[in-house]
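In: Sequence and predicted structure below; questions after.
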Amino acid sequence: MISKFTMSAWRRLAPAFLICMHLGGPALGADASASPPAAPEVTAKDLDRVFQRDSLQIATPDARLHRFNTWIADDDQRRQRGLMFIRKLRPDDSMLFIYPQPMTVAMWMKNTYVPLDILFVAADGKVIHIAENTEPHSLKTIESRGIVLGVVELPAGTAARLKITPGAQVIHAAFSAPQP
């Protein structure tokens, strides 16, 4: 999952890149019939080398508290990488995207191999929108539908299973809500 800013840059540069590859690829000795290289398989241990690990909790409207192990994406490079190329998540895995200031954001699923539930979280920690069971590899933008400070990605089906709905409270130091 990467931010729309990166997607916009790619959309501007992709046509020129594709033309160069089409014209220059065979001249450079590239085999036009060769299939593209396999995407790297990323594991949780690989993510641990790039992302800080932390935990967060989500308090649901039914007064339950759910704990998740989370990777923190708190700069442009980490937010752009997100969960790309990971093939497996445990039920309590998550990724927390933290932005430098509240803003509207859009995500996509390019190079993301697992379906996700995406929670858009306001500065006070309240979930304002949830995109459930997002489609792997989709280039469709997934809008926050409001001003957010963070985004939490969970394995698909988690929101329904744990009854996480808009209005749920994400408890983490990044948000201004009181910590338990």
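Out: Nice, I can see it. Residues are numbered from 1 along each chain as shown.
In: only C-alpha atoms for contact and neighbour calcs from this point on.
Out: Noted.
In: what's next to the longest strand along the chain, contact-wise?
Out: In the chain, ranked by residue count with DSSP state E as the criterion, the top strand is strand 93-103. For strand 93-103, the surrounding residues in contact (CA atoms under 8 Å, 6 or more residues apart in numbering) are 68-75, 79, 82-83, 122-123, 146-155, 174.
In: Just the buried residues of those residues.
Out: For the contacts of strand 93-103, a burial check counting by 16 or more other CA atoms under 10 Å picks out 68-74, 79, 82-83, 122-123, 147-155, 174.
In: So which residues of the protein form strands?
Out: Using DSSP E, the strands of the chain run over 2-3, 52-59, 65-73, 93-103, 106-108, 116-121, 127-131, 142-143, 148-155, 169-171.
In: try this one side by side with the last:
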Amino acid sequence: MGSRRSQTGLTAFRACLLVAVLTLSGPLVLSSARAETACAPDRIDLRGAFGAAQFTVELADTPEERATGLMHRESMPVSAGMLFVYEAPTRAMFWMKNTLIPLDMIFVDAAGRVTSVHSDAIPHDETPIDGGSGVFAVLEINGGMARKMGIAPGAEMRHPAFPSETAVWPCASP
């Protein structure tokens, strides 16, 4: 039999192990209760047939930030991404010039609805990736993640950038 101290140590070890596994396993899959929390500018929430997920994001909402995007980055945490937000819906065209990591591009309309997904964009490829017209935001995440999670057109995104009066999944009031 172990002492109370060793049992406490074992419990703490298990808690740390659980945190490590959750951190390394990818985007946080949310329960419905957690999915109803208020929005944050550095986080997006997604929901759809796959369930719900959350990514920590950097915001690119100026022309300069959108032009640079994720260029020259050697890695990106699994549960992270970059959210490109436009002033108004537009035809969004991307390429992978100077981008070192494969990316998935999730194109979203002004209501927060995913309209298309481009998976596994090839690093350094200068072939245009056309997200179509009416794009208000684009979420870039690690390549293959959208397919692995089941993120597809029709999924819904929540973020303060989407006007609450027109969003399909508006931010909760504080």
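Out: Yep, that arrived. Note that this is a predicted model, so its numbers are computed, not measured.
In: Just put the strands of the first structure in TSV and tack on distance to residue 180 of the first structure.
Out: Converted to TSV, the strands of the first structure look like this (distance: least, CA to CA, whole Å):
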stretch	distance to residue 180 of the first structure
strand 2-3	30
strand 52-59	10
strand 65-73	11
strand 93-103	19
strand 106-108	30
strand 116-121	18
strand 127-131	17
strand 142-143	30
strand 148-155	19
strand 169-171	8
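In: can you tell me what part of the second structure the helix ranked longest in the first structure aligns to?
Out: Counting residues, the longest helix found in the first structure (DSSP state H) is helix 4-27. The alignment of helix 4-27 of the first structure onto the second structure (TM-score structural alignment) finds no residues at all.
In: so what does that helix touch, helix or strand wise?
Out: With contacts taken as 3 or more CA pairs under 8 Å, 6 or more residues apart in numbering; DSSP states H and E, helix 4-27 of the first structure sits against strand 106-108.
In: center of the second structure, which residue is that?
Out: residue 55 (4.1 Å; CA atoms, centre = their mean).
In: how much space between the residue of the first structure most remote from its centre and residue 14 of the first structure?
Out: Distance from the centre of the first structure peaks at residue 27, with 37.5 Å (CA atoms, centre = their mean). Look at residue 27 of the first structure and residue 14 of the first structure: by CA to CA, to the nearest Å, they are 20 Å apart.
In: against the first structure, where does stretch 59-77 of the second structure fall?
Out: Mapped onto the first structure using TM-score structural alignment, stretch 59-77 of the second structure covers residues 72-90.
In: So what's the gap between the matching stretch and the chain middle?
Out: Its chain's C-alpha centre and that of stretch 72-90 of the first structure lie 6 Å apart, by CA atoms, centre = their mean, to the nearest Å.
In: Just the endpoints, please. Distance across it?
Out: Terminal-residue distance, stretch 72-90 of the first structure (CA to CA): 16 Å.
In: got it, and stretch 100-113 of the first structure?
Out: Start-to-end, stretch 100-113 of the first structure (CA to CA) is 27 Å.
In: compared with the second structure, how much does the longest strand of the first structure deviate?
Out: Strand 93-103 of the first structure differs from its equivalent in the second structure by a mean of 0.5 Å after superposition (mean CA distance after the TM-score superposition for the first structure).
In: start and end residues in the first structure for stretch 125-132 of the second structure, please.
Out: Following TM-score structural alignment, the aligned partner range for stretch 125-132 of the second structure in the first structure is 138-145.
In: Can you name the residues in contact with that stretch?
Out: Applying CA under 8 Å, 6+ apart, the set of residues contacting stretch 138-145 of the first structure from outside is 4, 104, 105, 106, 107, 108, 109, 110, 120, 128, 129, 131.
In: Pull out the buried residues from it.
Out: Buried-residue list, stretch 138-145 of the first structure, by 16+ other CA under 10 Å: 142, 143, 144.
In: likewise stretch 169-178 of the first structure?
Out: Going by neighbour count (16+ other CA under 10 Å), the buried part of stretch 169-178 of the first structure is 169, 170, 171, 172, 174, 175.
In: Report the two of those separated the most.
Out: 169 and 174 (12.5 Å; CA to CA).
In: Just list the residues touching the residue farthest from the centre of the first structure, thanks.
Out: Going by CA under 8 Å, 6+ apart, residue 27 of the first structure touches no other residue.
In: Trace the longest helix seen in the second structure over to the first structure and give me the residue numbers.
Out: Longest helix of the second structure, by residue count under DSSP H: helix 4-24. Counting by TM-score structural alignment, helix 4-24 of the second structure falls onto no part of the first structure.
In: can you count the residues close to the equivalent of residue 88 of the second structure over in the first structure?
Out: Taking TM-score structural alignment, the alignment pairs residue 88 of the second structure with residue 101 from the first structure. Other residues near residue 101 of the first structure come to 11 when the count uses other CA atoms under 10 Å.
In: For residue 101 of the first structure, give its distance to residue 44 of the first structure.
Out: From residue 101 of the first structure to residue 44 of the first structure the distance is 28 Å (CA to CA).
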